[in-house]
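Q: can you look at this prediction? I've put the sequence above it.
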Amino acid sequence: MTSQHLSQALRPGEDILDVDPHPELAGRQARPLRFITCGSVDDGKSTLIGRLLWDTKAVKEDQAATLRRDSTGKQNELGLPDFALLLDGLQAEREQGITIDVAYRYFSTDRRSFFVADTPGHVQYTRNMATGASTADLAVLLVDARAGLLEQTRRHATIAAMMGIRQFVLAVNKIDLNNYDEAGFQAIARAFREIALSLGVRQVTAIPVSALKGENIVTRGDDVMPWYSGPTLVEVLEKATQRTGQTTGFRLPVQRVSRPGEGFRGYQGTVAGGSIKPGDSVVVLPSGVEANVKAIVTYDLVRNAAVHGDAITLVLDRPVDVARGDMIAAIDQRPMTGRAFTARLVALSPDGVVPGKRYWLKAGSRRQRVLVRPTSQLDLSTGNWDDATYLPVNGIGVVELDFEDVAIFDSYETNRDTGAFILIDPESLNTVAGGMIDGRRSKTGRFDALPDADRATVTLPARLLEAFLKTEFARSHAGEIKVTGPEEAEGE
């Protein structure tokens, strides 16, 4: 099938990754579920996914032969190959027995198809884990049953939650090496649920597994764990929901202005939210000029509608000054515009995020100069948010962003495409941090991510307000909290 034929076969909003490579398997959802595996070092992430691929018959004969050959001298006591080699493809990964880069694999069951991202556990590869989480619907967090929850467990759970993932599977691995201890499993599950709740995640499924023996991965381990009556890992994955994360109106970040001739002017980009059709009213930001949609064009046809994910050329009914980096949005559901925002960051550079330093902020096709001021950092050992003016590498914190020019964002909770960004060092051009917008900050330092009509008002005494604003919940939802009245000064 040619690329032209493939594009014509796609439904609106699909891309090539959304097409099921096995259409003969009926009854499966159209888009594969995307999930990640994460956790600390040596918790068995690659082995678990390798076992999942093996037991779901996703390993072809030639791959199986290569795996057996590469596993020479590495077979386990069951005589099975080293399943981690199905994911660890880099020479350094195989030599050191660790995961460095993100490994993406496709597999399917009779009910569903999946894309899994196996992410590294080492702290120095946190940026790779964040990359894998950015497009996932669900996170599988692995914990060694003998070691319990570690700092890296909390870090990965926090990053996954920051990336908008609201479905967690806690896979308590190596349960066989802990004598299938039910009490130990339950204690780990309870402790993790408390962490998840503090992150705003309520959907947690805890499963005792042995990736090496394949217990509770695809097949149940009833013989050795009669006390566990919950689902297997694959059963949870088959029933998981896909996140939409798109509650905004139409968004088109302009990537290019097309002028093939005097009689045509179009604005090209990929729809980042909502839908559009000819006749709809739109606004061009940051200029605020309004217009109507005249036509929607792709490279081979004229469309009567476009939805999230479609690459289109938008033609308006009047000449409008639009440049690369501008945004065309629904006239009645506009994004936030301003020069001051608050955001959450994951610091990825060895130098961290330096207070008061100006960086390049890149969001979609728009690049702007921004001054960054860290205000708090998550203490991974306690789960508390502490005041901070500097974010070290792998630090997770809240920052204030001050732009030289008008910036255009949605909050990340409502649109991850238009609410995410990266910071770039203007000197080295290295990526310094990945961030998610919480909300717009007013001149008084308060945030305004939601219209007043969508807010509820609660009155608190100044002493309670001050204590509430210092809690983890308040800091993590800073973009949704609006403080007014005489208590405001005390809440600062």
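A: Arrived safely. Numbers count the residues shown, from 1 in each chain.

Q: contacts, neighbours, all on C-alpha from now
A: Noted.

Q: just give the nearest non-adjacent residue to G419, would you?
A: Among residues not flanking G419 along the chain, Y412 sits closest, at 4.1 Å (C-alpha to C-alpha, 6 or more residues apart in numbering).

Q: now for the one you found, how many residues are close by?
A: Using other C-alpha atoms under 10 Å, Y412 has 26 other residues around it.

Q: mind listing the strands for the stretch 201-350 of the chain?
A: Per DSSP state E, counting those that start in this stretch, the stretch 201-350 of the chain has strands spanning 203-208, 251-253, 256-261, 264-270, 275-276, 281-285, 289-297, 302-303, 306-307, 311-316, 327-330, 336-347. These are given in chain order.

Q: host element of E93?
A: In the assignment (DSSP states H and E), E93 maps to helix 91-96.

Q: ok now the next helix or strand after that helix, how far from the chain's centre?
A: Downstream of helix 91-96, the next assigned helix or strand under DSSP H and E is strand 103-108. In terms of C-alpha atoms, centre = their mean, to the nearest Å, the centre of strand 103-108 is found 18 Å from the chain centre.

Q: take the one below as the second:
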Amino acid sequence: MTTTTELSATTLLRFATAGSVDDGKSTLVGRLLHDSKSVLADQLEAVERASASRGQQGPDLALLTDGLRAEREQGITIDVAYRYFATPRRRFILADTPGHVQYTRNMVTGASTAELTVILVDARNGVVEQTRRHAAIAALLRVPHVVLAVNKMDLVDYQESVFAAIAEEFTAYATELGVPEVTAIPISALAGDNVVEPSATMDWYGGPTVLEHLETVPVSHDLAHCHARLPVQYVIRPRTAEHPDYRGYAGQIAAGSFRVGERVTVLPSGRTSTISGIDLLGEPVEVAWTTQSVTVLLEDDIDVSRGDLIVPTKDAPGTTQDIEATVCHVADQPLTVGHRVLLKHGTRTVKALVKDIPSRLTLDDLSLHPHPEQLVANDIGRVKIRTAEPLPMDSYADSRRTGSFILIDPADGTTLTAGMAGDSFATPVPAKGGPGDPADDEGWDF
């Protein structure tokens, strides 16, 4: 039995599943959980009862992740189902994402923090439009590792030629998108072939099973080596007799590390100070790093508020009001040129205006449709945005956390678009009152 001490020494892999409707994503995840002995007895009993009530002979492993009643009734995944499991070699957080084109937005959510994406393909249907869309999203989100799981091999008589043709087509497409690594695995999630245990019927395949690959794929956690960034979420002023002058700036470190004595800059104001202390879980520490939630204390009493970004002075990014980015539009209402939106970056939300939509990606041949004027649900394209206030935004290629943003409808708070800032956006912001200073027409014309 794996002990807590042994688990603490293992690495963590976040991964997501994606694919078209009925490709078997939930069944694959259920098979992973079941065959890796990660399902509690009462959970399995509940699945067996639900399966029996639907007239099925054996347990429907897809029900281990399709937790919503609407999902069970419709037989499709709607929401992103997050599950945790562990093996002696590694800990996992998985996101089982929907396959229906209507819920592509949820795939964006599930893959945004993933280090690996498993894209399923039905061996009978091959690569379809939704397969290409999921590959494009994985490429845009810069997911380091992509697994192509060619499922339902039992329904094509386990033919190697079928698997080889699909793997070749998908790998060629993913390579054009810039996906750095594709690992193709033939599986049958229903029968368990090459999921946890090697298949006895596909002796022509000599590669790893899905679980073996998940356990051994390199995990870099490269955010720890990125430019250090701390979005301020909350200003702490306890005003107690013990700490009458305490002023701390709390938030989760988005990238890199901070240490006591380090010179830092607060953006977008540009004011500088030195870190005089770092509190972690109520205790002072000398250094803190990515994903830790901390409170930073500064030597100088400067104006810092929610939405500001604390960065090392020697490594401060430029600020800009003109952002060019690749986006995936996730709302039912179109995004149009001239659209007034709210842009949320880290803990800061500002008014913004869509100035231009230079292109839209055509998934079939990866060509660009110039100046489409609008993006509709599930479209991927390039946009130019003007913000009311300068933002310290990194390139998404440098940091997935501080190079990303979302566009929000100011009327009802609906998330419209997920954006990834490009490399050529960082233009200097004009001085207040100088050429290019935004006009204040109800705060929207910038």
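A: Nice, thanks for sending it over. The model shown is predicted, which means the values in this text are computed figures rather than measured ones.

Q: aligned partner of I276 of structure 1 in structure 2?
A: Correspondence of I276 of structure 1 to structure 2, assessed by TM-score structural alignment: F258.

Q: for the stretch 251-400 of structure 2, what spans make up the helices?
A: Counting by DSSP state H, counting those that start in this stretch, one finds no helices in the stretch 251-400 of structure 2.

Q: assess the claim that V264 of structure 2 and L309 are in contact.
A: No. Between V264 of structure 2 and L309 there is no contact, the gap being 10.0 Å when judged by C-alpha atoms under 8 Å.

Q: re the thing from before, so what's the residue nearest to G419 of structure 1 up against?
A: 164, 418-420, 436-438 (C-alpha atoms under 8 Å, 6 or more residues apart in numbering).

Q: farthest-apart pair in these, please.
A: G164 and T418 (13.2 Å; C-alpha to C-alpha).

Q: which residue packs closest to the counterpart of R72 of structure 2 in structure 1, ignoring adjacent ones?
A: Using TM-score structural alignment, the partner of R72 of structure 2 in structure 1 is R94. Spatial nearest neighbour of R94 of structure 1, chain neighbours left out: D88 (6.2 Å); criterion: C-alpha to C-alpha, 6+ apart.

Q: what about that neighbour, neighbour count?
A: By other C-alpha under 10 Å, neighbour count at D88 of structure 1 equals 23.

Q: spit out the contact partners of it.
A: 46, 94, 98-99, 103.

Q: part of a helix, is it?
A: No. Counting by DSSP: H, G, I helix; E, B strand; the rest coil, D88 of structure 1 is not part of a helix but coil.

Q: and the equivalent of R127 of structure 1 over in structure 2, which of the three is it?
A: Alignment note: R127 of structure 1 maps to R105 in structure 2; criterion TM-score structural alignment. Per three-state DSSP, the local secondary structure of R105 of structure 2 is helix.

Q: assess the claim that R105 of structure 2 and N378 are in contact.
A: Yes. Between R105 of structure 2 and N378 there is a contact under C-alpha under 8 Å: 7.1 Å.

Q: mind listing the shared neighbours of these two?
A: 329-331.

Q: just the strands in the stretch 51-200 of structure 1 please.
A: 103-108, 113-118, 138-144, 167-173.

Q: in structure 2, which residues correspond to the last one?
A: Strand 167-173 of structure 1 corresponds to residues 145-151 in structure 2, going by TM-score structural alignment.

Q: looking at structure 2, which strand is longest?
A: strand 348-362 (DSSP state E).

Q: which parts of that one are buried?
A: 348-361 (16 or more other C-alpha atoms under 10 Å).

Q: in structure 1, what stretch matches stretch 292-303 of structure 2?
A: Using TM-score structural alignment, stretch 292-303 of structure 2 pairs with 310-321 in structure 1.

Q: for stretch 186-198 of structure 2, that is, sorry about that
A: Under TM-score structural alignment, stretch 186-198 of structure 2 corresponds to residues 208-220 of structure 1.

Q: and the matching stretch, end to end?
A: 10 Å (C-alpha to C-alpha, to the nearest Å).

Q: that one: how far from the chain's middle?
A: 27 Å.

Q: give me the contacts around that stretch.
A: 44, 47-48, 51-52, 55-56, 78, 171-176, 185, 207, 221, 228, 231-235.

Q: what's near enough to touch the residue nearest the centre of structure 1?
A: In structure 1, the residue lying closest to the centroid (C-alpha atoms, centre = their mean) is S134, at 2.5 Å. With contact taken as C-alpha under 8 Å, 6+ apart, S134 of structure 1 is in contact with 160, 163-164.

Q: out of these, who's nearest A30 of structure 1?
A: Among the contacts of S134 of structure 1, and counting by C-alpha to C-alpha, the member closest to A30 of structure 1 is G164, at 21.6 Å.

Q: nice, that's everything, thank you.
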